[in-house]
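Peer 1: With the input below, show me the fold.
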Amino acid sequence: MESRYTPAEIEEKWQKVWSETNLDQTPEQSDKPKFYALSMFPYPSGNLHMGHVRVYTIVDVIARLKRMQGYRVLNPMGWDAFGLPAENAAIERNVAPANWTYQNIDQMRDQLKQLGISFDWSKELATCSPDYYRWTQWIFLEFFKAGLAYQKEATVNWDPIDQTVLANEQVDADGRSWRSGAKVERKLLRQWFLKITDYAEQLLVDLDKLKGWPDRVKLMQANWIGKSTGAQVTFTTEAGDEIVVFTTRPDTLWGASFMVLSPEHPLVEKLTTSEQSAAIQQYQEAAAAKSDLDRTAEGQEKTGVWTGSYAINPVNNQKIPIWIADYVLMDYGTGAIMAVPAHDQRDFEFAKKFNLPIHVVVQPADQTLDSSTMTEAYPGEGVMVNSGELNGVPAGKGKGQSVEKAIAFLEAHQKGKGTSNYRLRDWLISRQRYWGAPIPIIHCPNCGAVPVPDADLPVKLPEDVEFSGKGGSPLTQIESWLNVPCPSCGTPAKRETDTMDTFIDSSWYFLRYPDANNDQAVFDKAITNDWMPVDQYVGGIEHAILHLLYSRFFTKVLRDRGLLNFDEPFERLLTQGMVQGRTYKNPTTGKYVIPADIKDPTNPVDPITGEKLEIVFEKMSKSKHNGVAPGDVVNKYGADTARMFILFKAPPEKDLEWEDADVEGQYRFLNRVWRLVADSKLNQKPAKDLSKAEKDLRRSIHTAIKEITEDLQGEYQFNTAVSELMKLSNALSDCAQKDSPVYAEGIDALLRLLAPFAPHMAEELWRSIGHSDSIHTQSFPIVDPGALVADEKTIVIQILGKTRGTIEAATAIADDKAALEQFARDSEIAKRYIDGKEIKKVIVVPGKLVNFVVA
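Peer 2: Next comes the predicted model:
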């Protein structure tokens, strides 16, 4: 065996062997319990970053551990390959999106293999492959058949120069198009939606089932769903049109003095009088030029225009004016609110600005509110006044309080009903872009929206496409693709030219992996139901809301379509922290300095200004000059060192600060392990009567097994598990009896414990000590509880609190207070210091020390 550790050689060697022997392939049939380990699949940008290394290493340790613990393991990999960056590349580089994407996939696959991740590459999928998006389209049609996919008018970001719809990420902070620089407008277009609101209550309630999820992620999802309880109330205009509002405080209806509609509300045009028409149109145009964020931002001055029309307050029949204002959004609630300025600050500010009535309907206990002298709204508790049947009722949401009684009043008089509302909106999935899964609908002038027959799937993206970045989706320009006969009646019709949001692709990919090569069905129900749900999912906190929410939604819909037999897709979720690099920042200019330009990294100064620089750890990026390429680390130290560092530096859920010195430390540790095994001549004979030193070593071995197993079974504390590996290595290094069978047991345990963390080194050393089978097919060490029990314990002897020496006591004596005191009295150390002296007091701590207080 080589005495020198050469990671480049052994890693390439074993990666080739593992690939040739299909070591990491998923067992198709087995009586072993299953374990589905899954990392969030990446966008194929072409280059791995340290965040990738962290998440895939974490999952790989878990997968390798579970295989060694007797599970059949599924650990797949794929590519979230549709999306805007590929289309941008097509425009900027004059290259087809598919070519650019698949080239990046090839590059990243090679990088991942260099890390030794035990992915089953036979399960690999790419969402841009027709073999995959055929089934994405099929699932869309399942939603369509269930009435969960529909079209409606929706407000979108519109670039008036390029004449195209923009995603939110294509609009900069100033509200301008990322490409043309034009001020983005808000425009109504017919768009496709998925009816996720039908599942809002299930998605909220079932959060309680997710015992293995971080509490903060569940809270983020609950807040996004945003359930609120109250009442739906119907106002009627003077012309007889109904305006429905939702309010959490129906008890304040008697204080409603005006209504506010969104500028986009469909009734605005009908309600606008000729005198107000010009002002309304001008206001609508101004509102369309603002983002939703701008319209609803705190502290914004309230603006609005009266339509010229009135509504009738349903509880007191008073006539109240109807206004439009941009702080009311059409896609939140019903696009209409009742305004109660005495008890809502936003309404109060609006009423004050436009001199609208303010009616007090809740009086606090400690003061008397007068609308003419109020300087702000009063949203607190009190008693109802000026509220008809509610007068004198305590204001609040409890039993017998005003909200409950108001709902009862509305329902009794058929003016409204108690209901719940959700912040969650239906999911807009239309994208006016090329590089996405085409929506499989054909629009017929006779039949309307007709689904593409299953036999005609996939609706493939045409390949001969020109990209200019202008004029919307290029699919609208390809007549041969666009014009088709209606599947129902044969009339000339047109394909849907919108493609699907890429979140669609990632909402079901985990269901395809177990049966990734099925060309007859989306998946075999028996196979996917056998492997699902995912036992451990690992990915970034940035996906805590939308991706996870949409995945849960898809799972529930496909369950209801008879394809799945479970409610939730992911049993346990780990959201790993970011990898941060050291930056050198000028505190005055805010600019980052290139590390190579700094002469003294311990006392860094700006080479241009001479100012002292701040050392800050921030997310790695080129602009901050703090990026570390995984390939550079692997080439210098090896994949096993990169893995060990990324696991040891911080707990997985915490941010990790990259320091080269710490990488060096892990490299030195692996070198020590290498030398430890390389220099060993192991005695494989069975151990018989053990010396004290051998018993102590065996206790160290099984303590390591116990601690590492617990670290990996609970909250995945990889950093402390690596620390235990170091302790065991040190114990073996310190052992004087290298020919002892216990020492051989220790080397065996060390390598098997190390295998999930540093798989290449563990494999090489395992084979070097005489084994023919892969270490990754061995069982993970199991603790021997008997080895943890010491025959003897070391007891400290103190005189007047000062340590005078130690003695060895049998465990039975050491743990018995009276026996230990007598044993200590009889020891040579005690006799030496207390002979002839009066013992005033003896302090005994069983198993640890005896302190003699003498005169």
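Peer 1: only C-alpha atoms for contact and neighbour calcs from this point on.
Peer 2: Will do.
Peer 1: Around residue 462, count how many other residues there are.
Peer 2: The burial count assigned to residue 462 is 12, neighbours taken as other Cα atoms under 10 Å.
Peer 1: contacting residues for it?
Peer 2: residue 481 (Cα atoms under 8 Å, 6 or more residues apart in numbering).
Peer 1: please give me the structure for this one as well, since I'd like to look at both together:
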Amino acid sequence: MFPYPSGRLHMGHVRVYTLSDTLARYYRMRGYQVIHCIGWDAFGLPAENAAFERSEEPDQWTKKNIAYMKQQIKQLGCSFDWKRAAVNWDPVDQTVLADEQINEAGRSWRSGAIVEKKYLKQCFVFNETNNTYKKYYSTKTPYKSPSSTLVLPLPPTGFELVCTQVLARHGCRALEGRKYDKLTMALWTQAKEEQALTEYGQQFGEDLQYFISINDKLGRGQLSGLGKIEHQNLGRRLTERILPLFMNGLLTNSSTRIRIVNSGKPRTKESSDAFVQGLPIAIKRLIDYEPANPTLLSFYDDIKYQTYFKQDKQLKNKLRSIQVQPYSRKMARNVLERLFKESFIDKLANGSYLIIDNESGKSIKNEIDAVRMLHGLYLIGPNLREEGVEYLLEKYFNLNESAWFAYLQDAKEYYEKGPGLSDRTIIHEMAQILLDDFFLHSEQCSQINSTHILRARFTHAEAIIPFAALLKIPILSDKSTPINETYTYENNGWRGELVSPMTANIQWEIYRNHNNGTTHYFSNQQILIRMLFNEYPVPFKYECQPYNMINHLFYKIDELKRCYRISLHDSLDTLDKDDWQTLINIQRMWMGECNGVNILFKLSIPTSEYDFIETFTIKPDALLNITHLYIQSTHKLARPDLIEETETGAKRLRIDAIHPLTERELPIFINDDADFGPKIRANMTMLNVQIGTPISNKFDESFANKHNISTFINSSSHWYRMDLETLLAELRSRELGGYRTSGKLNDWCISRQRYWGTPIPIIHCNHCGAVPVPMSELPVQLPSIKNIKSSSKTGISPLTNAHDWIKIQCPKCGNLNAKRETDTMDTFVDSSWYFLRYLDNENTTKPFEPDIANKLMPVDLYIGGLEHALTHLFVARFIQHFMHSKGLCTSIEPFKRFIPIGMVQGKTYKTSSGQYVSKDNIMTIDKNTVIHSLTKEPLQIDWEKMSKSKYNGIDPEEIINQYGVDFTRILMLTFVHPRSLRNFNLEDGIADGLQNWFKILINLYVELIESRTKSNIKSSMTNKEFKQIEIDLREQRLNTIYTVAFYIDSFFSVASAVIELQKLTRYLRKVPINIKQQSNEYIRCLCDLLVMIGPVIPFLSSELWTILQQQIKSNVDDYDLSKSLFEQNYPKLPDDYPGKINALYDSTIFASMPISRSLLSSLSTSDVLQYLNENDHQSQMKMFIANNGLKLDRLRKLGDYCATLIYERDPNVTIIEQPEPINDKKKSKTLKKKNVS
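Peer 2: As a prediction, this is how the structure comes out:
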């Protein structure tokens, strides 16, 4: 991704470009032809505003910044192909990755201003999405009830409340099981014993012990003070809200009753008792305690469910794949780095510890498990607020980390108890039973003689979750394949704000029409239901149609029963790719399911805003049966001067729509009661229009009959002899829709009312309409305009002031009064295809030559931050698919692999009010305490994205001037994976460690000079010993080549590769001096070391290479010492060097053996099993599998490096003992087992 020319590089730039340069150099030396291009995020509002603030012209300001930043990039030693970089403002060469966006609050994300909706003639690319992205919910917290009784909207006229049903969870309480605290404390104790705690880690131990003491003082699993208050207040607020029902029973001394039901377990009985305590004394006498129905309220414990879940292999695999994804490891490491030293975290991540709770069977096997346990404590903490526990554990998670592990917890609930099971398991059936019970009681209490005005059920979250999911999740079809569906908040309708383990209560209010005579039992047509989640009104899932648009939160019971008898909808297939999974999930959420088509209707009389109106329908087969259209009252066409009232009282437009095929004139009515489908986004105008088909829709039939709409259909027309696909093809040929699309997709507005952007190459002529600018006049150059800043304030494009530029002759008819388009393009239009232009940047007749694109596309590697890449990758894929559809590219996807670079974070200091404090105003008291030097207020220390406003930014030039370019590069590439957040701090000693390694590296080559200049070196080493050392050197060298290439090719983990090179450096340091003087193998090691480390630290490596050139007079195998370092070939493994086959369980390799690399590609699962079983460790391997209760899951291959059998825990096998892992000939890390009783 390319930099925005702000004037200076920041550390995030350094991280991205040093990584891309390292990989570019690496692959060049491996023999690949590498295109490593660079450009500038030059156009757009940020550059325009920055120039205005400095009273400069945007082009001059941008060019000046580019010149300076180009010098900075070159200073970093980045080997970009500058010949392909943009050299002028030609739109084909601009690559801009920023754009104005609107946030969830309807504000501009740049200015914060509320966005106004205006209807203007704009340029669009159809069927794209807007640039919004819902963030994951930051955390789960206990139920936050309303502070007082809410005043809710009144029901429709004639309806009165007769009953309320409540399903409430058992309430906030102390931690019940011991798995979270015991396992976390055991891990902390292990770190303490190894002296691997940070200062923050020491404090964490104290906080944890305090938390456990408060929890145990309250009592394991006991209802906390907050939980009691929660249920008492719920009873109080319910009483206030439905007091007339209670008072009627008390005053008339009737049989009016309140039913209280709990699951029969002590926890829920405590909750129901607390609820009753919140009721007034007079009302308590109305209570009946109804016997519990375990099937309804405790079905999570049902043996049928437990048996099924343990056998559901696919389910567990899907959940596991979510939990162990790379981003989880990154987030886990971020948390643990605050508590433990790096070496301890590495061992934990590598599976060197196994900490088991024998009581629950839960364990910590890696860094993800560790943080999941800590996060479990983090969630319980607020429950104990009334017991004096402050949020001690909150300070160990930042917002992103807390959000991610809340997401993992929701995913676990989703697959174990929620819609992830769907109708594959017993859970769906039992949730349906509870739903049926709600329906039954709703009908019973709506009877005139019903005496029950409140029914409150108390149960566990495990019962509420699937029920809530069934109520809220979208259901679209009769088929269900949820196991192919990867959990995300947005993708499934399973969302933390509505459905989560912390869901406190669900209420149904039942309303009866009291104006409907005196029948003994009211029909379902006279029963309305309103649902409340946590006491706030919410809609049922969007397939359910509300009573009307005014009373849109009230639903007829028959409509709800119809809606909830449909099976769960088909899920979208997901691609199991480590690089792309997160991005794929987000894009699938943006796009939605393409389950309908768009249809365009021309207007009989075009208006100033519209030539046609568009609708989206999931029933395209009704195309020929359309007799009229509906628009909502919010539609732009629903304006007074266009509306007339018919004799029957309907509101109709004075203009008609033209049927796109039959050309029949269709009347357009304003009616908010029609079925407009789900309200996905308010700005989607095509969802404000709906077709009327009386032949297949009862509402449409009734409406047509009432308002005298002709329902005659000429079924003898030739259109009726065509199938649906032919009709849709005809629509497409007429450019009137017919494309399969989603209700979520919107048109892409590319017009921008700003100066600093690519001019839209269109000329407007009064005679010819919109005419393209001739090819010979492209690209259109921006004119120079004075006082651009003042003209931008009007909301009209500043280019409207360039009168001489605007006026132009029409290239089609010669009209001298034609005008240029004055809007400029969205910068994503430029950046969406730059990779294609860079392949052929000197082509003056075409954007690119298809033959060149077909040869070189797709791009092998895309590097950039995830947040910035989300929208750019979306539009880039959109354009690439378009190019493919036009036959310009054989490649469908533009990019093969993706590295989402983690942000660089700096240390921040904040006051209790959240104000940031600069380092100049802090005072360190001791290891754990930092205060404000002026106010003496204690300060909070955290890691956050670098920013001037947070006083944690670091200028890369300062680092370069102090430590040098190579040191700066390796500082940004080591210690963490590229995907991980990088906490940048030179105060923790990492600089000293790297500097020491630099000294060792340099000394290797200085010692080579000394050894070669000394002639009196004596040694008692025998020839046999000499040869053995050379054999060991060769083995060490080849192993390093293998491992470095493995880490880079497979995971792009330069940090891991550098660790291996540091090992080789230290190994060579210990070699005897006569080996250094005489051994060719040692010289080969020195050559290989420089070539492998050269892409990371090119300057120092090149300097050290000159020492080899001066000292080594004879040839070295595979190297030409007369050439420079970067003209050398990367070291290769000999053909007979083996790969590996492994058996892996939870990041622990418990069996491994070498195998010919030529065989790896052809190995099957059974082949690998056979090889390992025939190995010397067959018995140990079988014992490890048996003792850990494992079963084979799948085979995973990584190039010609290794093939690995992945094992997982078999839930049907009881674990007896955890043995030590099996070591191969090389020394491996020992698996430490720690049982927690």
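Peer 1: What's the TM-score once they're superposed?
Peer 2: The TM-score (TM-score structural alignment, normalised by the length of the first structure) is 0.63; 612 aligned residues with a Cα RMSD of 4.8 Å.
Peer 1: need the contact list for the aligned partner of residue 931 of the second structure in the first structure.
Peer 2: Matched to the first structure by TM-score structural alignment, residue 931 of the second structure sits across from residue 605. Taking Cα under 8 Å, 6+ apart, we find residue 605 of the first structure in contact with 598, 611, 612, 613.
Peer 1: Then residue 1052 of the second structure?
Peer 2: residue 978.
Peer 1: What distance do you get for the alignment partner in the first structure of it to residue 653 of the first structure?
Peer 2: Counting by TM-score structural alignment, residue 1052 of the second structure lines up with residue 716 in the first structure. Note on residue 716 of the first structure: its distance to residue 653 of the first structure, by Cα to Cα, to the nearest Å, is 9 Å.
Peer 1: before we move on, back to that, what's the closest of the contacts of residue 605 of the first structure to residue 720 of the first structure?
Peer 2: Distance to residue 720 of the first structure, by Cα to Cα, is smallest for residue 613 among the contacts of residue 605 of the first structure, at 33.7 Å.
Peer 1: what's the burial count for the corresponding residue of the first structure for residue 744 of the second structure?
Peer 2: Aligning on TM-score structural alignment places residue 744 of the second structure opposite residue 423 in the first structure. For residue 423 of the first structure, the neighbour count with other Cα under 10 Å is 17.
Peer 1: which one is residue 423 of the first structure nearest to, not counting chain neighbours?
Peer 2: residue 226 (4.6 Å; Cα to Cα, 6 or more residues apart in numbering).
Peer 1: Measure how buried that neighbour is and give me the count.
Peer 2: Neighbours around residue 226 of the first structure, by other Cα under 10 Å: 14.
Peer 1: gap between it and residue 200 of the first structure?
Peer 2: On the measure of Cα to Cα, residue 226 of the first structure and residue 200 of the first structure end up 9 Å apart.
Peer 1: Could you do residue 395 of the first structure as well?
Peer 2: Distance from residue 395 of the first structure to residue 200 of the first structure, by Cα to Cα: 29 Å.
Peer 1: any idea where the helices of the stretch 401-550 of the second structure begin and end?
Peer 2: 426-445, 461-472, 489-492 (DSSP state H, counting those that start in this stretch).
Peer 1: winner for burial among these?
Peer 2: For the helices of the stretch 401-550 of the second structure, the largest average neighbour count (mean count of other Cα atoms under 10 Å) is found in helix 461-472, namely a mean of 24.
Peer 1: can you tell me what part of the first structure that one aligns to?
Peer 2: No residues of the first structure are matched to helix 461-472 of the second structure when aligned by TM-score structural alignment.
Peer 1: for the second structure, which strand is longest?
Peer 2: strand 159-169 (DSSP state E).
Peer 1: average offset between the longest helix along the first structure and the second structure?
Peer 2: Using DSSP state H, we find that the single longest helix of the first structure is helix 692-713. Helix 692-713 of the first structure differs from its equivalent in the second structure by a mean of 1.6 Å after superposition (mean Cα distance after the TM-score superposition for the first structure).
Peer 1: Flag every buried residue along that helix.
Peer 2: 694-709, 711-712 (16 or more other Cα atoms under 10 Å).
Peer 1: what do you get for stretch 210-222 of the first structure?
Peer 2: 210, 213, 217, 218, 221, 222.
Peer 1: again, but for stretch 1070-1081 of the second structure
Peer 2: Those would be 1073, 1075, 1076, 1077, 1079, 1080, 1081, for stretch 1070-1081 of the second structure by 16+ other Cα under 10 Å.
Peer 1: Ok, stretch 623-632 of the first structure next?
Peer 2: Those would be 624, 625, 626, 627, 628, 630, 631, for stretch 623-632 of the first structure by 16+ other Cα under 10 Å.
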